[in-house]
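Visitor: heads up, no residue letters with this:
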C-alpha cells in the first residue's frame, strides 16, 4: 500500500510517502515561497525520488489542523483534488496528533503546542505507550495561562513540543518547574511522515473517507471572522 501525505499547517511544509507502514521518502521546506507555490512541486519531487507516479498512490492524506488557516486550506484542497481525480480514498489527520506521534514513548504526558498568536496556543494532551497514542484532551485554541492550569492538573512530567514552546518557555518553566520536559529541536514542526503513518493506520481501521468528506479542523474562528463578530463602537453621541 502506498500513502502520500502533505503537511501545510505551519511555516514548514512537507510531503511524505509511506509504503506498508514504512517511510520511503520525505521532503520538507521552509523558505520564502508560499505553500500554494511549492505544494505540487514537492509532491512531484517526492514521488520522483522513489520512482513513483500519482497513479501509484493508494491513499491520500492531509494534515487538517489546527494551525495556519490558509496553509491548512491549501493542503486539504490539494489532496481532495488529487484523490477525486484518481478516485482514491483520503484520511484527514490532526496536526497535533501527528506532532505527538513523532515522539518516543514517554512516562508522562505529551503536549504538542503550536503558536496561535495573541498569547494563545493550539494544543492537546496525550499519553504514548507501545507506540500507541491516547488523546486525553481534545484539540483546542486556548490562552497560555489556561494551558498551564490544565497541565498542572496532571501532577506529573509533561513533555512539550512545537513552535510555541520556546516562545513561552520562561513562563512554562516558572509555573511547572521540574515537571517540564522539552523535546529535541527537530520536533518544532509537524511532519508529513507522521501524517502518512497515522493515515495508513486509519485506513486499516476502516476510517478512510471520500474526498468530499475531507474538511479542515478549525478549533477557533479566523482573525477576520473574530473582527467581523466584534461589536462595533457607537460613534453617535
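Guide: Thanks, I have the structure now. Computed from a predicted structure; not experimentally measured.
Visitor: Only C-alpha atoms from now on, for both contacts and neighbour counts.
Guide: Fine.
Visitor: so how many other residues sit close to the closest residue to residue 86 other than its chain neighbours?
Guide: Of all residues beyond its chain neighbours, the one nearest residue 86 is residue 55 (6.9 Å), with distances taken as Cα to Cα, 6 or more residues apart in numbering. Around residue 55 there are 12 other residues, counting by other Cα atoms under 10 Å.
Visitor: Residue 55: what secondary structure?
Guide: What DSSP: H, G, I helix; E, B strand; the rest coil gives for residue 55 is helix.
Visitor: this is the other structure I want to compare:
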C-alpha cells in the first residue's frame, strides 16, 4: 500500500502544496494567495487531495515550512498542518524555506545561495553545497538574517571552490541592495510544493 506525504508552505505570498507517493513527487499546487492564506489553505488542500482521489486520512506524513519568511504565513501553515496531523495521529516534518528554495535550484554540482527578502536592509540567507549527481544538500553556512556585506563575506570565503548559484524570490530588491555584486546568473525562483514534498520525504526520520 502506498504512503503519501503532503507538504504545506505558506512562508511567502504564495501558498504551495506538494504530494509525494513512496518518495516520488507526484503533484503540486502553487498559488499566489497573498494575505488570504488562512481562508484559502483548507480549500486548496481539499481540492488538491481530491485531484488524486485522496482524503486527509490517506496521508501518512505531513511537512510544513517553518521559515524564515512571512511570520503570519508561517503561523497559518504550522497551525493548520499540526491540526490535520493531530486529528489523524500523524507526524509533521519541519522544513526550512531556504532549503526548499535551494533544492529546486540543485540541478548540478556547486554551491547554492538562496535569498529571501527580510526587510530592514537584511536578507534571509544560507549557503548549501549540492553533491553532484545526488539530490542532497549540505548546509555550509547557518541560515539567518544578514546584511549584504555579511553575505558578500560568506561568498568570498567560498570563492574559487565551487560555482555559486544565487536564487531569490525578490530579484529586483536583491539587485537594489547588492548593486553590481549580483551575478548575471541570478535566478528568480519560488519554493515549489513538489520540491518541499521530496525534501520532506528524505527527512521522515526527523518527524
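Guide: Alright, I've got the coordinates. Bear in mind that the values here come from a model prediction, so they are computed numbers and not experimental data.
Visitor: returning to that earlier point: what residue of structure 2 takes the place of the residue nearest to residue 86 of structure 1?
Guide: Taking TM-score structural alignment for the superposition, residue 55 of structure 1 sits opposite residue 57 in structure 2.
Visitor: Do I have it right that its match meets residue 89?
Guide: No - using Cα atoms under 8 Å, residue 57 of structure 2 is not in contact with residue 89, being 9.6 Å away.
Visitor: State the helix or strand in which the residue nearest to the spatial centre of structure 2 lies.
Guide: Centroid check for structure 2 by Cα atoms, centre = their mean gives residue 100 as the closest residue, at 2.8 Å. Per DSSP states H and E: residue 100 of structure 2 is located in helix 97-103.
Visitor: what's around the residue lying closest to residue 130 of structure 1 once chain neighbours are set aside, how many residues?
Guide: Residue nearest to residue 130 of structure 1 in three dimensions, not counting chain neighbours: residue 105, with 6.7 Å by Cα to Cα, 6+ apart. Look at residue 105 of structure 1: counted by other Cα under 10 Å, it has 16 neighbours.
Visitor: Could you check how far residue 105 of structure 1 is from residue 62 of structure 1?
Guide: Distance, residue 105 of structure 1 to residue 62 of structure 1, by Cα to Cα, to the nearest Å: 24 Å.
Visitor: And residue 145 of structure 1, by the same measure?
Guide: Per Cα to Cα, residue 145 of structure 1 is found 30 Å from residue 62 of structure 1.
Visitor: And the two? Which one has more around it.
Guide: residue 62 (34 against 15).
Visitor: residue contacts, that one?
Guide: 5-7, 75-76, 79, 91-93, 195 (Cα atoms under 8 Å, 6 or more residues apart in numbering).
Visitor: May I have the secondary structure class of the corresponding residue of structure 2 for residue 16 of structure 1?
Guide: Under the alignment (TM-score structural alignment), residue 16 of structure 1 maps onto residue 18 of structure 2. When classified by three-state DSSP, residue 18 of structure 2 comes out as strand.
Visitor: secondary structure element for residue 170 of structure 1?
Guide: Element membership for residue 170 of structure 1, per DSSP H and E: helix 169-176.
Visitor: mean shift between that helix and structure 2?
Guide: Taking mean Cα distance after the TM-score superposition for structure 1, the mean distance separating helix 169-176 of structure 1 from the aligned residues in structure 2 is 4.1 Å.
Visitor: which helix is the longest one in structure 1?
Guide: Assignment by DSSP state H gives helix 69-86 as the longest helix of structure 1.
Visitor: residue range for it in structure 2?
Guide: Mapped onto structure 2 using TM-score structural alignment, helix 69-86 of structure 1 covers residues 71-88.
Visitor: What are the contacting residues of that stretch?
Guide: Outside stretch 71-88 of structure 2, the residues touching it (Cα under 8 Å, 6+ apart) are 8-13, 35, 37-38, 56-57, 61-67, 91-92.
Visitor: 10 Å instead, please
Guide: Stretch 71-88 of structure 2 has contacts (Cα atoms under 10 Å, 6 or more residues apart in numbering) with 6-15, 34-39, 41-42, 56-68, 70, 89-94, 97.
Visitor: Weed out the non-buried ones from the residues you listed.
Guide: For the contacts of stretch 71-88 of structure 2, a burial check counting by 16 or more other Cα atoms under 10 Å picks out 6-15, 37-38, 41, 59-68, 70, 90-94, 97.
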